[in-house]
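K.L.:
task: produce atomic coordinates for the following.
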Amino acid sequence: MFSTTTAKARTAGSAAKILAGSGIVRPINPIGLARTGLALARWGTGPAGGFIGLARRYPRRTAVIDELGSLTYADLDRRSNAIARALAARGVGEGDGVAIMCRNHRGFVDATLAVAKLGADALYLNTAFAGPQLVGVLERDKPALIIHDEEFTGLLSAASSAQRLVAWVDSEDPADTTGARSSGELARPLAPSEGVTERSEETLESLVSGDARPVPPPKRHGRIVILTSGTTGAPKSAPRPEAGFDAAVALMSRMPMKDGWRCFVAAPLFHTWGLAHLLFAELLGTTMILRRRFDPEDALATLAETQADSFVVIPVMMQRILSLPEETLAAYDLEAIASRLKAVASSGSALPGDLALEWMDRFGDSLYNVYGSTEVSYASIADPVDLREAPTSAGKVPWGTQMRILDGDGAPVRDGEAGRIFVGNGLLFEGYTTGGGKEVLDGLMATGDVGRFGPDGRLYVEGRDDDMIVSGGENVFPQEVEDCLMRHSLVADAACVGVDDADFGKRLRGFVVLVPGADAEAAGDVDVTLKDWVKENLARFKVPREIVVIDALPRNATGKVLRRELATWDDEAAGPNGERVAGQ
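P.N.:
Alright, predicted model coming up:
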């Protein structure tokens, strides 16, 4: 009954109903509608067509609010026209790759739109990449141009690329609260594309005053290329198809998203989840609130000051907000923030422990958690009812999505049994740029995770199929043990990995970060205390053989734990109680 499930039928009627509920489909000036339709017909449903259409439909609506101020949709159109013409004059054209390494600010949006208008491919780089990872990606994908924030200049110095543009200039003046100097201070002409040896420091901002006439539509629509997280190996480049209406309808079938909302996008824009909300703005005319860096207290201040309707996060951001001292939380009117927030949209990793309940107890029942991957996009969505009744579930599949749980031979498992998760929708990626891709069976793509459907019809993800360890003949998924550890009052964060064991083949090693204020005596006894806790709540074979206290779990910019660093953890590098930051 539950090994195969399909969301609402993909009918025009159900899609229209969802779009109407969001405020997208409604009576509109026929001239504006015609102009929007013409833009989509000429430019496609990607960033170029979507934002050109919005500039014609809502020219004066605020599109972006960042540390430098606000921009309207008409502003974005003019700015990206000027940047696109400047890039074209320097040799960037259809099919070229342009790497973008920017934090969340207007420069990311400017670059995305300009590249799309030229029919070039946007390759989004992870802002947390180490130098070798970054150089490896650039040497493999060979972009014609790199657009980056000034802070990444040093990391990029070893990469061979002909041209550079600075999207954000860091401030050297401590009194400068905007975080940026005048772009003219660094602006100078780009070097020619042939035989360049000198790096350019010209800024995007210095180009926006140029020729802003509309750019002719390219014959080829540019692609969006997103990098996988690289938590288990080198990051892969995964091109995405144009999202179109299906992506929005799928998300809005399980999550409220309305026309004209003010959306604080805290999740990194280079990541699938943050980028999704930039692209959804094409349909919703969203006012996107952006901050270059996430700080938990600043996030509360931003939510209060901007009166945001929605908040786009990764789970670790919610953890950091809830971990603020009570006196800090008390300084903000959390009830007022909660009353305005209609949707807190989370994705990127599983919600650990009782995080969902703890968040909703503070900020109301407006939390939605999306399970998916770079390759398959949205697979299932847990709404507030799901998260109240089953906090560890991944919810149910959205509109236009099919999911099956299959065994190792590709056959459906029995009801309630765990197996590999396969997903089918109109958003599956095209395959990695280096060749290959995820396994596909009957049009459904493997997510790389193991899960099951519960008797309540909800999906439960047990973990990555390559995270499972076999210890003494028993299968153990770290995520279940991590959730258990997170529910102990001493634990602020937890992760488990498999390590070699002479007797059992593999054994589970746990790593925990203690809550602020946990005393030294508690830290000293934590191994025994937490083992007993796991033993009381889970099967004995799931109890970690050892539990180590560390200062912080190693995570990437999207909040995923870097398990490869934990797997190579060095006992001799630890302090007297085992404490240290893993990976250092």
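
K.L.:
all contacts plus neighbour counts: C-alpha atoms, from now on.
P.N.:
Fine.

K.L.:
how about the strands in the stretch 1-150 of the chain?
P.N.:
4-6, 62-66, 69-72, 97-101, 121-124, 145-149 (DSSP state E, counting those that start in this stretch).

K.L.:
likewise for the stretch 251-400 of the chain?
P.N.:
262-265, 287-289, 310-313, 343-347, 367-373, 377-382.

K.L.:
returning to what we had before: looking at the strands of the stretch 1-150 of the chain, which is nearest to residue 330?
P.N.:
Counting by C-alpha to C-alpha, residue 330 lies closest to strand 62-66 out of the strands of the stretch 1-150 of the chain; the figure is 25.8 Å.

K.L.:
to compare against the first, here's another:
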Amino acid sequence: MTRSEPVAPIGTQLAALARLAPDEPAVTCDGLTLTRGELDRSTNRLARAYAERGVGVGDYVTMVLPNSVEWIQAAVACWKLGAVPQPLSARLPDAELQGLLELRPPALLVGREHPGIPSVPAGFVPDPALSDAALPEAVSPVWKAMGSGGSTGRPKLIESGGDSRVPAAIGYPLGAQEGDTTLMSVPMSHNTGFTSATIALLMRHHLVVMSRFDPHEFLRLITEHRVTFLTTVPTIMQRVLPVYHADPGAYDLS
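P.N.:
Predicted structure coming up:
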């Protein structure tokens, strides 16, 4: 029996895809597209900016950002440092945010300011003098940590069951294939969105992200980008179907 090859951490896998296909589109949102090469270089620089602010292996980085290219860059930068991305809703009330921060104080807060915690604002751009060269390989001990509003009491943190050596094959049981185009219509601060976005990055998809859901835009993006893979929820489909049936000729869903 042959032993399977060890799985590289997410950051290393994404860097390898960037070397393989640097000019392929990696992520698109609101008209902005980064190629795999651009995503790799920009997140190397961003990771160094986070490291300058004290982020290292095993540290939490709390991301309070809406769906965006910036969200993807922040998560990838965390993985490249061996840190743990903890995404929270950009609309999270301050009181809930405070409760989650108290559970596990992060090394860095992205997208929101807080006294006593190093932070960078939404739209943060690292110093262009920082290198965008490859970083040493690092493994995040937990590849994601999701926040819960605490429906049964105080807020909770839910850590993934494994480290960042996540195989791209986790997408196969969901029907994903290498090279798909994925439409992200749900918040990536939720587990479904985060996991689906990660699968898309690992499986060499073009990840098309909606910053906010709109049924007309949902159908337009499927048509424009020839979307082949989608993870969504019943509420979204209930809003999309009447729009499609009102003018089916306007959209190509073939």
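
K.L.:
nearest to residue 89 of structure 1, of the strands of the stretch 251-400 of structure 1?
P.N.:
Nearest of the strands of the stretch 251-400 of structure 1 (C-alpha to C-alpha): strand 287-289, 30.1 Å.

K.L.:
pull up the aligned stretch in structure 2 for that closest one.
P.N.:
Under TM-score structural alignment, the match for strand 287-289 of structure 1 in structure 2 covers residues 206-208.

K.L.:
and stretch 311-320 of structure 1, by the same measure?
P.N.:
Against structure 2, stretch 311-320 of structure 1 falls on residues 230-239 (TM-score structural alignment).

K.L.:
residue contacts, whatever residue of structure 1 lines up with residue 194 of structure 2?
P.N.:
When structure 1 is aligned by TM-score structural alignment, residue 194 of structure 2 is paired with residue 275. Going by C-alpha atoms under 8 Å, 6 or more residues apart in numbering, residue 275 of structure 1 touches 268, 269.

K.L.:
can we see that at 6 Å?
P.N.:
Taking C-alpha atoms under 6 Å, 6 or more residues apart in numbering, we find residue 275 of structure 1 in contact with residue 269.

K.L.:
same thing with the one 10 residues further on?
P.N.:
By C-alpha under 6 Å, 6+ apart, the contact list for residue 285 of structure 1 reads 259, 260.

K.L.:
what's the span of stretch 86-102 of structure 2 from first residue to last?
P.N.:
Its start and end residues considered, stretch 86-102 of structure 2 measures 13 Å (C-alpha to C-alpha, to the nearest Å).

K.L.:
ditto for stretch 121-130 of structure 2
P.N.:
18 Å.

K.L.:
could you do stretch 24-42 of structure 2 as well?
P.N.:
Termini of stretch 24-42 of structure 2 sit 15 Å apart (C-alpha to C-alpha).

K.L.:
with stretch 304-316 of structure 1 instead?
P.N.:
Start-to-end, stretch 304-316 of structure 1 (C-alpha to C-alpha) is 20 Å.

K.L.:
so which bits of that stretch are buried?
P.N.:
304, 307, 308, 309, 310, 311, 312, 313, 314, 315, 316 (16 or more other C-alpha atoms under 10 Å).

K.L.:
what do you get for stretch 140-156 of structure 1?
P.N.:
In stretch 140-156 of structure 1, counting by 16+ other C-alpha under 10 Å, buried: 142, 143, 144, 145, 146, 147, 148, 149, 150, 152, 156.

K.L.:
just give me the closest of those to residue 36 of structure 1.
P.N.:
residue 147 (29.0 Å).

K.L.:
what residue of structure 2 takes the place of that closest one?
P.N.:
Aligned partner of residue 147 of structure 1 by TM-score structural alignment: residue 110.

K.L.:
give the contact list for its match.
P.N.:
63, 64, 119, 120, 121.

K.L.:
biggest separation within the buried residues of stretch 304-316 of structure 1, which pair?
P.N.:
Going by C-alpha to C-alpha, the pair spanning the buried residues of stretch 304-316 of structure 1 furthest: 307 and 316, at 22.2 Å.

K.L.:
show me the two of the buried residues of stretch 140-156 of structure 1 that sit farthest apart.
P.N.:
Going by C-alpha to C-alpha, the pair spanning the buried residues of stretch 140-156 of structure 1 furthest: 142 and 150, at 20.4 Å.

K.L.:
need the strands of the stretch 251-400 of structure 1 in JSON lines with distance to residue 241 of structure 1, can you?
P.N.:
Output for the strands of the stretch 251-400 of structure 1, formatted as JSON lines (distance: least, C-alpha to C-alpha, whole Å):
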{"stretch": "strand 262-265", "distance to residue 241 of structure 1": "22"}
{"stretch": "strand 287-289", "distance to residue 241 of structure 1": "23"}
{"stretch": "strand 310-313", "distance to residue 241 of structure 1": "22"}
{"stretch": "strand 343-347", "distance to residue 241 of structure 1": "20"}
{"stretch": "strand 367-373", "distance to residue 241 of structure 1": "14"}
{"stretch": "strand 377-382", "distance to residue 241 of structure 1": "11"}
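
K.L.:
the ones you listed: which one's closest to residue 50 of structure 1?
P.N.:
Using C-alpha to C-alpha, the strands of the stretch 251-400 of structure 1 put strand 287-289 closest to residue 50 of structure 1, at 14.4 Å.

K.L.:
now the helices for the stretch 51-200 of structure 2?
P.N.:
For the stretch 51-200 of structure 2, applying DSSP state H, counting those that start in this stretch gives helices covering 69-81, 94-103, 191-202.

K.L.:
pick the most buried one from those.
P.N.:
helix 69-81 (a mean of 24; mean count of other C-alpha atoms under 10 Å).
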